[in-house]
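Student: Sharing a sequence plus its predicted fold:
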Amino acid sequence: MITGDPLVTVNAPRIGLSGEPFVATASPKLSWTTVSRTGGWLQAGAEIEVSRGGSRTTATIEGDASVFVAWPFIPLRPRETASVRVRVRGADGSASPWSEATEVTAGFLGASEWRARFVGSGSDEPHLLRTTFEVRGAVRRAFLYSTAFGAYDARLNGAAVDDAVLKPGWTSYQWRLHYDVTDVTEHLRQGANTLGIELAGGWYTEEFGFRDRARRFYDGHPAAAAQLVIEYADGTTARVVTDERWRWSSGPVVAASIYQGETHDARLHDPKWTDPGIAGDNWSPVVPVDVPDVRPEPRTSQPVRVVQRREVVKVITTPAGRTVLDFGQNLVGWVRLTVTGPRGHTITLRHAEVLEHGELGTRPLRNAAATDHYTLRGDGEETWEPRWTFHGFRYVEIQNWPGAFSPSAVTAAVVHTDLSRTGGFSTSHPLVERFHENVVWGMRGNFLSIPTDCPQRDERLGWTGDIQVFAPTAAFLYDCDAFLRSWLEDVFLEQKAANGVVPMVVPAVIPQVPGQLEPVAAWGDAITVVPTVLNERFGDRDALAVAYEAMKAWVDTVTVRTGGSPLWESGVQFGDWLDPDAPPDQPGRAKTDPGLVATAYYYRSADLTAKAAAALGRDDEARHYGDLAAGIGEAFRSTYVTATGRMMSDAPTAYALAIVFGLADGESKSAMGERLRHLVRSFGYHIATGFVGTPIICDALTSTGHADAAARLLAQTECPSWLYPVTMGATTIWERWDSMLEDGSINPGQMTSFNHYALGAVADWLHRIVAGLAPGEAGYRRLRIAPTVIDVLDDASAWHETPYGRASSGWRREGGVVRFDVEVPANTRALVRLPSGAEHEVGSGTHTWTERHPRPRRTRSELGLDSDLATIVDDPEAYQAVLAAISGIDPERAVAFRRATRWTPGRSLRDPLSHTPLDVVDAIEKALAALPAGELP
């Protein structure tokens, strides 16, 4: 028996993917993390004990497996509750005590148990459903299974059954629908009981599409289904199901729409509508509703919840005299009001992400009204918040508030799928720190039931390209394995319906948009990239196994569409979408050839499919797709790359794709890196990449020895750059580099969002390369730690809750010495490579090293109009002196000069100033002459 303070302990095991109290499968996978106070601890074996039905069973496993361990017991039966605990043995002879137990209940129904009918009012209007039933005898347990084609909530005897919202979430309703399961034992009472359901249209009745092309996609009216299973103490079971005996009534929700908002009339609210004593004589019989022929299945991901409340930070009176509340953070959700006023008085709430010229900036919302209305019942203090819509906003305009307004009367609800935070990054550089926080908030706002592109305008769709580039960042920041696995199920179904094509959005609800069901590179490739990321970051090999046929189907489909050519240069392509040089109304006009982008992704998906086949033991298919990738790579190089490593499409994204995807090797990779560094400098260290180039540009630079250029890109604050929005007050990642112009006006394009996470995907580079924390094997079973010291930062660190426990890596300057701190979780090992090239193989525990890395000594020769343009831009003080001199005389000319000049070697500063007024030229010359020469501090 182990007593005292053990050296080795095990945390309570995780059962299944989501960590929720109900599991969706009979044999859920098990995972656990070990904490050891001795370094280098490795597991030699483990005992797993399950308690169920009053008996205990123990299984013993040998070896180091502790992540996604197969269920070693008899499968769970529907509604069976099991309690699991673990203890481990170390290779060093150590042993842990038993962990705390984790209890779960089988949340699935038996094969023939679903008996509920889908019922409703037969209209699209929000309404209430209810039934009354008797409880006769002592209840041992009771479970409610409920769902809807639409959005619903359930109440039992006046009490909400859970804290989830917008249930059951959005899936491809024509093929797949989730049900929720809740233990409602505590809500039942002897005698009469009432079960009620509030029902709204949600995504099911929404109109999808852009501007005048928006249409209903799903046919039919909203409908709900519920099944209450009551297990009595005497061993008998009773069921209450939705059927023709239920009744319906209109309620206080007059109108509800995801995009338009919610209208609530509290005069129509009956707080006792689910009390058993209500007769319900004015309620009408429900009608069976025709819905898709889908058997509901248990939800496998975490639900959507209100996860935070935020207070008003500022009350603004706009130039037009309107009252606007600033919550200090662009967020997703709604606001809650506490108000007193006369009966029939209506308050209106309008939402927006930004202010433009001091007023609410609603133009980017397009057709989304994002407006809520609340009509008071007038009987004292009232508290209300919408529940059938959501908004993306920082600012809320309040119209018609009764009496004096107090900011304490309003709070903002932050709403998203309730994922656990698993990673972070920190630095003392305030702008970079805020940028990373913006990435986090962007993910929070767009992980609401499905991974969306934006949360505020008339879109909010599951664009596959966005999550394709952002998946690695997402997997570091939050426990999103179950979330993305669930969404991928819809991707598979939509792909099958589209004959192998992965739609641009999933669920695929905009077929009227040209090209929606055509294969599009970088968007459709989500089918190969996302499962690969889930295996790499979570150790979820099943994600690959489940997705493998879909991965093959995508690559095979592209092969057919190219006519067997290894080049993909046909069809609808977005290319390097949102290149900063593209006109506002033509976001696809990028510098990089779209055929090059498509062919690079064709190669990548073939390569990832080959690797998945190898991991799954499908050797013949691994060879087939490996050979296909090799052929694509050879054609890519012969078509797009010259003998000297110059890309035919001479743009940063082209080089980044070739370098990061493995399409360049040996001397060509080095030459490409040099050319990429040249181009980055020529653009003045401003972003010159779009949707597919931006996430990987810094990876491409650092992997070819140009971390200095990546650092300058990171630290740039002029537009376009990652930090420009931060300097403009952004608290999320923008869709466009210039979603807001420098004069405070909103980009004139028709497609502008202030909460789009895609361009924040570079955060993965901050985690893996700058802080240096990366998986060396699937699921971080082995870590690869290789921090990169960059001159624009004094420190950088990252932490991540790996499937094996917490890992961290960071560095901090202490004069000319840099200290490196690493934390490795138990049952793993890490290969640490320091900037000097020194390598260390280490086990679990904390480790510290120091190396001398003084900042490079800087010298400056005398500068003037004949100085090389590259010399000027590589000297931040000289560059700023030139722009300040121009701006001091003509600010607009300074902006134009900054945007138009290509800072290439071999040209003098005098060249781009040839048509500049002499007073401006003289000012520049004087500004440069005033800079000190020689060795700089």
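Tutor: Good, I have the coordinates. Residues are numbered from 1 along each chain as shown.
Student: From now on I want contacts and neighbour counts done on CA atoms only, so please keep to that.
Tutor: OK.
Student: who's in contact with Lys669?
Tutor: Shown in contact with Lys669 (C-alpha atoms under 8 Å, 6 or more residues apart in numbering): Gly645, Ile659, Thr704.
Student: Make a markdown table from the residues you listed and add distance to Thr727, neighbour count and secondary structure to it.
Tutor: As requested, these are exported to a markdown table (distance: C-alpha to C-alpha, whole Å; neighbours: other C-alpha atoms under 10 Å; DSSP: H, G, I helix; E, B strand; the rest coil):
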| residue | distance to Thr727 | neighbour count | secondary structure |
| --- | --- | --- | --- |
| Gly645 | 37 | 21 | coil |
| Ile659 | 31 | 25 | helix |
| Thr704 | 30 | 19 | coil |
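Student: Kindly reformat those as a markdown table containing distance to Asn330.
Tutor: What follows is the contacts of Lys669, written out as a markdown table (distance: C-alpha to C-alpha, whole Å):
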| residue | distance to Asn330 |
| --- | --- |
| Gly645 | 44 |
| Ile659 | 35 |
| Thr704 | 37 |
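Student: and the comparison structure, right after this:
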Amino acid sequence: MIVTPVRFEHGEPVLGIGVARPRLSWQVTEAEPGWAQSGYELEYGDTRVRVDSAEQILVDWPFAPLDSRERATIRVRLTDGKSWSGWSEPSTVEAGLLSPRDWRARLISPRTLGGIGDRAPILHASFPARERPVSARLYVTAHGCYTAWLSGERVGDAVLAPGWTSYPNRLRYQTYEVTELIRPGENRIEVLLGNGWYRGRLGWSNAYYGDRLALLAQLELRYPDGSLEVFGTDTHWSARESTVLADDLYDGQTTDLRAVPSTSDGVEQLDFAPERLTAPQGPPVRVTETLATREVLRSPSGRPIYDFGQNLVGWVRIRLRGTRSGQRVTVRHAEVLENGELGVRPLRSARATDTYLLDEAAEVLLEPSLTFHGFRYAEIDGATPERADVEAVVVGTDLRRTGWFHSSDAELDRFHENVVWGMRGNFLDVPTDCPQRDERLGWTGDIQAFAPAACFLYDTAGFLASWLADLAAEQHPDGSVPYVIPDVLGDAHPSAAAWGDAATVVPWVLYRRYGDTGILERQLDSMRAWVDRIASLTTEGIWAGGFQFGDWLDPDAPPHDPFAAKVDADVVATAYLARSAELLAAAHEVLGRDGAPYARLAARTRAAFAEHFLDTDARVHSDAPTGYALALEWDLLPSAELRARAVQRLVDLVCANGFRISTGFVGTPLIADALAANDHPDIAYRLLFERSCPSWLYPVTMGATTVWERWDSLLPDGSINPGEMTSFNHYALGAIADWMHRTVAGLAPAEPGYRRILVRPVPCARLTEAAARHETPYGTAAVSWRRDAGRFELEVRVPVGATANVHPPGGEPAEVGHGTHHWSVPDPCP
């Protein structure tokens, strides 16, 4: 038997963790058939604690709480009641600064430099180290984003740190191991500050959070004798101008590499409440990949355009040789081409341009660090570097990949890859709607729809838990949930169905996918406040009137009016009230609390839905596919007979529309399930494989490498949709990937955290094979099937600690434990 090292909370960070009692998890990668854990023993130093339990995911910390800076090395061993395993390899966690009292540093800002429109400032100081320390830690955050150097060496590999949180409520700080960067004697620390999300253009406002960039940094040196020396930001620091003339997330960065004078300045202390400092709950934004130029094109205007073959998020890195003083190089970005030129209209007012003023040099490497762009194409003016000297740098939150899908259809696989790339680009510190135009906001409706797919593809537990903490912090006293988190729109009473319901849906998805009851505990007040708020807006049990997004971007809505969906917004709103009330009741039950009032609210709302929105023939008001999908998936139909009629009507609508998609943000995540779960998987597959516009595969036929905001962001004639909102990198409509994982391949969670797995593939004649693999909290689960020579061959892999309920098509269901299992049954799709 092999036991993996212990994981703390959800895995990152291990250095600078923000809780005194981190929960513990482990996996068993190999075990004899039939083996099952009945107890475990944890070791920390000289202390061992035995617990009789089969639990292995997010178990309680059994030792004394960690103090700030305390470092703990843990091992675990397991028993099945008969014998013990060997000890796992040791795993170490270190607490961050857990109390505001631990911070001796002060928040500082340049006195006169670094104002809006000025050069980006560098704050710097020197400090002595009396000898080489045994350990050194740098704790740092900023108003703005920062890059730090110690003794000329870059600190860490995070970019755009500390990221974007609800700054008035939560400011994230990072912890860095810098022991090897400290030299005995004089050392120097320098920190570049950029505007980031704190200041400048954000949404549709300027200088949103504040007008002064600022730094908070605390360096701690631990010497061999055990003494601790602390150097923190204070008024003894200095400031100077950097080579960055301008930086903005939307407009780009301008850098002057010439030897020009730099003005120096003093700093002053700003008022600051350390109580709002919080440690990260997930990984930082990093460079995750680089892509070579696929092709160099020449635009009609004569400029070179570098095509990277993939719509991505990050920036362009250029190597130039033999530059001259005063040479200006400009890099413009776009997701698509139109008439051979960059298609920049979808960027709206975002300039997405990086500019470099060069000095004479034999060789220079050009790339920004205080901005990012969404692009596939880059136009370079002022130089014509060789193809090999231009590459795209991909950045995003460095999430651990956990899910994969494969099928025998190349276009379906390309679509799935588009979903992955769309998530990579938009999971950049917060789950944004798009990464390229003058928006890039954490729209609640988008992640509400996409959360199940996201949790399969990547480990988003800490990432989304942090975002939910911001949601709770910015929720209004009356329970209203802002349309975007962090909230930069500032609407007075933002209560919109599907968008605000992120408050209930996303915590529930995290609980189901990761087995994390803690997220329900932390978010329960927020969940309750939202449901209470929308319940207060009802009349005769239905939520009617008021502002709603509805089934946003219904494909039949005209380009200038994305609200104009076929389904009535009141139908959507009331359905979501029933759904959120039901989830809230279930969350109470999981936590051992009384959820009966919310179960009754859900029942009353279902009854009101049927009374107001159903006619005697089971026609849902508006007679639109989204209405039927909501009613079927969320049990809003009061009888089996009405359900059967609604199913048939949905099938009729889908067929009558030529199997082209006819749902927007709300209906799209549900439509395939509504069909397949009601004995019409053939119709769901016809939808999935349709290639005419609008459909999931239409963008693939048009060369898409990410999921689009609109079904027809690019029109069949190759022109860009005339609508003001036309993004070529949105993930919301990629929510169908979750159905592909669960139904096409057949891999789904039956219990929280995949402790019990449901394997129920629904094959179709169009596919000869499909497979999905997921790194569950217990280990690797995988399903693959193949149709060959009249047989359906099914292989299932179950991790140790989990079981699976397997339903081979047409075969007998079976419950199996860990290991790899095979079935061969007659092909159900001859």
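Tutor: That came through fine. All values derive from a computational prediction rather than experimental measurement.
Student: conserved subset of the contacts of Lys669 of the first structure in the second structure?
Tutor: For the contacts of Lys669 of the first structure, the subset whose aligned partners also touch in the second structure (both residues aligned by TM-score structural alignment, their matches' C-alpha atoms under 8 Å) is Gly645, Ile659.
Student: The corresponding residue of the second structure for Tyr625 of the first structure: how many residues sit nearby?
Tutor: Correspondence of Tyr625 of the first structure to the second structure, assessed by TM-score structural alignment: Tyr598. When counting by other C-alpha atoms under 10 Å, one arrives at 22 neighbours for Tyr598 of the second structure.
Student: Trp35 of the second structure and Thr79 touch, don't they?
Tutor: No. Trp35 of the second structure is beyond contact range of Thr79, at 9.4 Å (criterion: C-alpha atoms under 8 Å).
Student: okay, the two: which has more neighbours?
Tutor: For Trp35 of the second structure versus Thr79, neighbours defined as other C-alpha under 10 Å are more numerous around Thr79 (19 against 16).
Student: OK, contacts around the more buried one?
Tutor: Neighbour list for Thr79 of the second structure: Gln37, Ser38, Gly39, Tyr40, Ser85 [criterion: C-alpha under 8 Å, 6+ apart].
Student: Go again with 6 Å.
Tutor: Applying C-alpha atoms under 6 Å, 6 or more residues apart in numbering, we find Thr79 of the second structure in contact with Gln37, Ser38, Gly39.
Student: Quick one: map Leu584 of the second structure onto the first structure.
Tutor: With TM-score structural alignment as the criterion, Leu584 of the second structure lines up with Thr609 in the first structure.
Student: Same check on Pro33 of the second structure?
Tutor: Pro33 of the second structure maps onto Gly39 in the first structure, by TM-score structural alignment.
Student: Distance from the lengthiest strand in the first structure to the middle of the chain?
Tutor: The longest strand of the first structure (DSSP state E) is strand 323-339. Relative to its chain's centre, strand 323-339 of the first structure lies at 22 Å (C-alpha atoms, centre = their mean, to the nearest Å).
Student: what's the mean gap between that strand and the aligned bit of the second structure?
Tutor: Comparison of strand 323-339 of the first structure with the second structure after fitting gives an average deviation of 0.7 Å (mean C-alpha distance after the TM-score superposition for the first structure).
Student: which residues in the second structure does that strand align to?
Tutor: By TM-score structural alignment, strand 323-339 of the first structure lines up with residues 304-320 in the second structure.
Student: Repeat that for stretch 410-426 of the first structure.
Tutor: The aligned range for stretch 410-426 of the first structure is 390-406, by TM-score structural alignment.
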